[in-house]
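S.K.: could you look at this predicted model? Sequence included:
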Amino acid sequence: MTPSALLDTLAARLGPAQVLTAPDAMATHLAETRGLYQGRALAVLRPRDTGEVAFAVRACAAAGVPVVAQGGNTGLVGGGVPQGGIVLSLARLDRVRAVDPLNATLTVEAGCILARVQEEAERAGLLFPLSLASEGSCRIGGNLATNAGGTAVLAYGNARELVLGLEVVLADGQVWSGLKGLRKDNTGYDLRNLFIGSEGTLGIITAAVLKLFPRPASTATAWLGLASPHAALELFSHLRERAGGRLTAFEYVPRFGLEIVLRHAAGARRPLAGEHAGYALVELSSAGPDAPAELEAMLASALEADLAEDATIAASAAQAAALWSLRESLSEVQRHEGGSIKHDVAVPVSRVAEFLERATAACEADLPGVRVCAFGHLGDGNIHFNLTQPVGMDKAEFLALWPRFNRIVHDIVHAFDGSIAAEHGVGMIKRDELSRYKDPVALDLMRRLKQALDPQGLLNPGKVLVDPGKILAPRDEVPAPFPHGQT
């Protein structure tokens, strides 16, 4: 089937208005959020339901044309950027199919925006805890396809832990109907978890049964000044011992991170009178009304034990939102300081402080003047180890060092038994890195699964797995991950 005939077939089923081919209509679907990659595609499809998704995938399979599923296109690793073929936008699959408060589940289609999923849970008197800075535009299908993390992983887990069932369109157009709201089902292999985190390379998630949780009766938010990453880790241990599962967030922000937020984020105010080497944003949730009093008592004991240098507790919801805004603005404001080389990594919680010290020292030794902006989810070991260009250095010259800093940072992560891809996924930006650090047996199993479920290699090709014939040696150079610029 020719490309023209394929598009005619798709237009006949989906409607001509839902088969976009004009460059301006396709433009937003072809670029990665940060501008790291620019893709190309034959067309962008906008199916309205699972049946149309299955029809489109089946037609593309018959024509040998690749398919890249796309949600809100807010990814940060190039996972949704097409390299030809068809983009399958799931934005119109945005229906809430079922709400079951007693079973504490919500069944939604993949195109539902995350903030809407949260609102639907709240309307049922429950909580869907997945929370990201992009929750107003990212879509739940993409969240599941990348096994998104966010700020609530400490208490509730990654996206993988928040799903009971899935509906998935397979590479040949068949539909796996696994939308069961069961917490126990031992009838064979765990198919659900094959697709969560697979970045659309094994199948296309079209709907999901999500777990809901009781809403906390009260929450308390605090900002603390710390002497070092080691102090942050000791403080975390202190709070976890006393709060257990009620400790719902523990975020780390370095001094440089707070400085640039105060410099560039509108309305940002310094939360403590003095300056500190680092900061912790802490949230405590409770089934009763006493979270603020409980957190105040815990922080008093932490200050008495010299685990923190200063602290403030939000006295209102508005103050809590202002503290969270300091943390959530951090990713965005880095661009105002020039080029940023980013690493989304994870190490065992017990080794976070040691990792921060060693990786910071190694990067600063390699490039004097580089400004380390290492922040994130210290409570679950996920650190966004970002590097901001030295003052006065040319941006392009700095970004050209990305592969070199990958070696420095990722080698240290590997030495600490960590992961080079914590919550953003692999996509294209870390695809080649897997062959350096992933267990060879694990890679072989992944390739076998890909071959079994997508024998033509048409689902999101070029993502996650490098071609077996192009496996890189541990010290081979790789091209910079921003062939079309970076913002």
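M.R.: Right, received. Where do you want to start? Bear in mind the structure is a predicted one, so any value in this text is a computation, not a measurement.
S.K.: hey, let's count contacts and neighbours off CA atoms from now on
M.R.: Noted.
S.K.: with adjacent residues omitted, what lies nearest to residue 143?
M.R.: Leaving aside its chain neighbours, residue 143 sits nearest to residue 159 (6.9 Å; criterion: CA to CA, 6 or more residues apart in numbering).
S.K.: residues touching the one you found, list them.
M.R.: 130, 143-144, 147-149 (CA atoms under 8 Å, 6 or more residues apart in numbering).
S.K.: turn the residues you listed into JSON lines, columns for distance to residue 368, secondary structure and neighbour count.
M.R.: What follows is those, written out as JSON lines (distance: CA to CA, whole Å; DSSP: H, G, I helix; E, B strand; the rest coil; neighbours: other CA atoms under 10 Å):
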{"residue": "130", "distance to residue 368": "38", "secondary structure": "coil", "neighbour count": "23"}
{"residue": "143", "distance to residue 368": "37", "secondary structure": "helix", "neighbour count": "29"}
{"residue": "144", "distance to residue 368": "39", "secondary structure": "helix", "neighbour count": "26"}
{"residue": "147", "distance to residue 368": "36", "secondary structure": "coil", "neighbour count": "23"}
{"residue": "148", "distance to residue 368": "34", "secondary structure": "coil", "neighbour count": "23"}
{"residue": "149", "distance to residue 368": "33", "secondary structure": "coil", "neighbour count": "24"}
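S.K.: any idea how far residue 177 is from the residue nearest to residue 143?
M.R.: Going from residue 159 to residue 177 by CA to CA, to the nearest Å gives 19 Å.
S.K.: cool, residue 465 as well?
M.R.: Noted for residue 465: a distance of 26 Å to residue 177, by CA to CA.
S.K.: and for residue 295?
M.R.: Distance of residue 295 to residue 177, computed by CA to CA: 45 Å.
S.K.: please say which of those two ends up with more neighbours.
M.R.: Neighbour totals were compared for residue 295 and residue 177, and residue 295 leads with 24 against 14 (other CA atoms under 10 Å).
S.K.: just checking, what packs against the helix or strand harbouring the more buried one?
M.R.: Secondary structure from DSSP states H and E places residue 295 in helix 291-304. Taking 3 or more CA pairs under 8 Å, 6 or more residues apart in numbering; DSSP states H and E as contact, the helices and strands that helix 291-304 lies on are strand 218-226, helix 229-243, strand 278-286, strand 310-313.
S.K.: buried sites along the first one?
M.R.: Judged by neighbour count using 16 or more other CA atoms under 10 Å, the buried positions of strand 218-226 are 219-226.
S.K.: do the shortest one as well
M.R.: Neighbour-count burial for strand 310-313, with 16+ other CA under 10 Å as criterion, is recorded at 310-311, 313.
S.K.: and here is the other one:
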Amino acid sequence: MSDDLLSRLADLIGPTHVLTGTDMEAYAFDQRKRHESKPLAVLRPGSTEQVAAIVRLCAEARVPLVPQGGNTGLVGGTIAVEGTGALILNLGRLNRIRVLDAADYTITAEAGCVLADIQAAAEAADRYFPLSLGAEGTCMLGGNLSSNAGGILTLRYGNARDLVLGLEVVLPDGRVWHGLRTLRKDNSGYDLKHLFLGAEGTLGIITAASLKLYPRPRQVETALVAVPDPAAAVTLLGLARTGTGDSLSAFELMPRFAIDGAREILGRDQDPLSAASPWYVLMEASSGMAGPLLRQQVEAVLETALEQAIVTDAIFADSGEQVRKLWLIREGLPEIGRKIGGAVHTDISVPVSRIPDFLAATLAAVADYMPGIRPYPFGHVGDGNIHFNVGRPADMEGAAYLAHAHAITDLVHGQALVHGGSISAEHGIGNHKADELARIKDPVEMDLMRAVKGLLDPAGIMNPGKVLLP
């Protein structure tokens, strides 16, 4: 990259928004600290027009761009790979909510809007935006859509792509696709927005989106349920979906490790049920109507499950504070993994019906591989997404354990594929899984993906090294 290009970029967006040297440190990192990002500079445009002008300049100069939002991704999708000569394009200044139409149940927001701010804007209008992630206080809409984020409410509302009605996208040649439609039905040709949702910035840069809103829940019932095994959890899921009229919004599976780890590693004294159980489900149902009916439905489901020995114990949250404490058990699992030091993290999905077999086979496989290993699979069992995380043996140093990370990941991914699943459920591919994707994906599928990439981004300047390898 020439000094002349950097000067032209500074003239375009203002020199205070072109960061170099130590000023880049807040943007040039990998969330899990696996890889150091090496951008030549960080650009912070303030409008779609500025993004388009930047892309035009970089396309002429063949300088790669790495789009970035809140930088909370877990697969290296916002890393400027060393040697690519890439610029990071941080969209945090594009943070306006452009329109909220309560009657239409839609909101149009820019890519740099923090997810929690979109949720709050919807709530202020007595509406509900259901995308919900652990990082919602810092993650940004553009990254959520580019990675097709999931989260705890996917069972009820779908992934990020299911919440999108239209997009505004800057294409790799600097043109802007003005696709911010709010129509629920538009059968007038190819649905182009799906090219960019989940593409991780490799086909263009999402600058704004029109999103679906929903009625705000008036009644929410949260329960922690003890189950003997994952098969019982899957059976309970079916009973709960039927028994609540499909009002189930979250259904999270957790091992006993969630409670023991919180005590031993996080110093929290929390065990809401009277007796220990090998597995737990944190379930939540919601309704747009207030009143006792939803509670009665959930109670009836659990009574039936107790009679059939599918459930061994359960407790309801009867206050906002009790809800918070129950969710703290589930949300503590990633923190426990960090405190253990040297955990191997995966993000797989399998058909819901095959979760019990997948877990049994994978638990056995990692135990055979290394004595003393501490697996703690958990996650969104309602949609088949399991985070099969594996902690190091207590007597093994973290660095020595992480030397086995690829082998352990291969074991978990192999079992996911054997059971009809995917190696990435909600985190994306980034550069961490690009090699593996090329190895396991159907060759015809890979050819189609490369053809789309070649058509839209023939110069290869959009987020190089992510999803598709050269």
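M.R.: Thanks, I have the structure now. Computed from a predicted model, the values in this text were never measured in an experiment.
S.K.: sorry, back to before: mind putting the helices and strands packed on helix 291-304 of the first structure in CSV, distance to residue 368 of the first structure included?
M.R.: Below are these laid out as CSV (distance: least, CA to CA, whole Å):
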stretch, distance to residue 368 of the first structure
strand 218-226, 25
helix 229-243, 21
strand 278-286, 21
strand 310-313, 31
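S.K.: what about those, which gets the closest to residue 138 of the first structure?
M.R.: Minimum separation from residue 138 of the first structure across these (CA to CA) falls at strand 278-286, 23.7 Å.
S.K.: next one: the helix holding residue 295 of the first structure to chain centre, how far?
M.R.: Its chain's average C-alpha position is 31 Å from that of helix 291-304 of the first structure, according to CA atoms, centre = their mean, to the nearest Å.
S.K.: over to stretch 168-176 of the first structure?
M.R.: Here stretch 168-176 of the first structure is found 25 Å from its chain centre; the criterion is CA atoms, centre = their mean.
S.K.: and residue 107 of the first structure, how far from residue 117 of the first structure?
M.R.: From residue 107 of the first structure to residue 117 of the first structure the distance is 9 Å (CA to CA).
S.K.: overlap of the contact sets of those two?
M.R.: Counting by CA under 8 Å, 6+ apart, nothing touches both residue 107 of the first structure and residue 117.
S.K.: neighbours around the closest residue to residue 129 of the first structure other than its chain neighbours, how many?
M.R.: Excluding its sequence neighbours, the residue lying closest to residue 129 of the first structure (CA to CA, 6+ apart) is residue 152, at 6.3 Å. The number of residues packed near residue 152 of the first structure is 21, by other CA under 10 Å.
S.K.: residue 152 of the first structure matches what in the second structure?
M.R.: Residue 152 of the first structure maps onto residue 153 of the second structure when the alignment is built from TM-score structural alignment.
S.K.: do residue 73 of the first structure as well
M.R.: Match for residue 73 of the first structure (TM-score structural alignment): residue 71.
S.K.: among the helices and strands packed on helix 291-304 of the first structure, which is nearest residue 371 of the first structure?
M.R.: Short answer: strand 278-286, nearest of these by CA to CA, at 14.3 Å.
S.K.: equivalent range in the second structure for stretch 346-359 of the first structure?
M.R.: Residue span in the second structure matched to stretch 346-359 of the first structure, by TM-score structural alignment: 349-362.
S.K.: can you tell me the distance between the two ends of the matching stretch?
M.R.: Per CA to CA, stretch 349-362 of the second structure runs 13 Å from first to last residue.
S.K.: hmm, who's touching that stretch?
M.R.: Residues from elsewhere that reach stretch 349-362 of the second structure (CA under 8 Å, 6+ apart): 230-231, 234, 377, 381-386, 411-412, 415-416, 419-425.
S.K.: what of stretch 387-398 of the first structure?
M.R.: Applying CA under 8 Å, 6+ apart, the external contacts of stretch 387-398 of the first structure come out as 334, 337-342, 368-374.
S.K.: out of the residues you listed, which is nearest to residue 63 of the first structure?
M.R.: Nearest to residue 63 of the first structure among those: residue 342, at 38.1 Å, using CA to CA.
S.K.: hang on, that closest one packs against residue 375?
M.R.: No - using CA atoms under 8 Å, residue 342 of the first structure is not in contact with residue 375; the gap is 11.1 Å.
S.K.: looking at these two, which has the bigger crowd around it?
M.R.: residue 375 (26 against 17).
S.K.: can you tell me the helix or strand for that one?
M.R.: Element membership for residue 375 of the first structure, per DSSP H and E: strand 371-377.
S.K.: could you list every helix and strand that that strand packs against?
M.R.: Against strand 371-377 of the first structure (3+ CA pairs under 8 Å, 6+ apart) you get strand 247-254, helix 255-264, helix 352-366, strand 382-388.
S.K.: for residue 289 of the first structure, which of the ones you listed is the nearest?
M.R.: strand 247-254 (15.0 Å).
S.K.: mean deviation of the closest one from the second structure?
M.R.: Compared with the second structure after the fit, strand 247-254 of the first structure shows a mean deviation of 0.5 Å (mean CA distance after the TM-score superposition for the first structure).
S.K.: tell me what angle that strand forms with strand 371-377.
M.R.: Interaxial angle of strand 247-254 of the first structure relative to strand 371-377 (axes from the mean of the first three to the mean of the last three CA atoms, to 10 degrees): 180 degrees.
S.K.: just the strands in the stretch 1-150 of the first structure please.
M.R.: 19-20, 43-45, 67-70, 86-89, 96-100, 105-109, 126-127 (DSSP state E, counting those that start in this stretch).
S.K.: can you give me the stretch of the second structure that the strand holding residue 375 of the first structure aligns onto?
M.R.: Residue span in the second structure matched to strand 371-377 of the first structure, by TM-score structural alignment: 374-380.
S.K.: touching that stretch from outside, list them.
M.R.: Stretch 374-380 of the second structure is contacted from outside by 151-152, 155, 250-255, 257-258, 359, 363, 366, 385-393, using CA under 8 Å, 6+ apart.
S.K.: circling back to that earlier point, for the match of residue 73 of the first structure, what are its contacts?
M.R.: By CA under 8 Å, 6+ apart, the contact list for residue 71 of the second structure reads 27, 30-31, 78, 139, 143.
S.K.: now stretch 154-170 of the second structure: how far from the chain's centre is it?
M.R.: That offset, for stretch 154-170 of the second structure, works out to 13 Å (CA atoms, centre = their mean).
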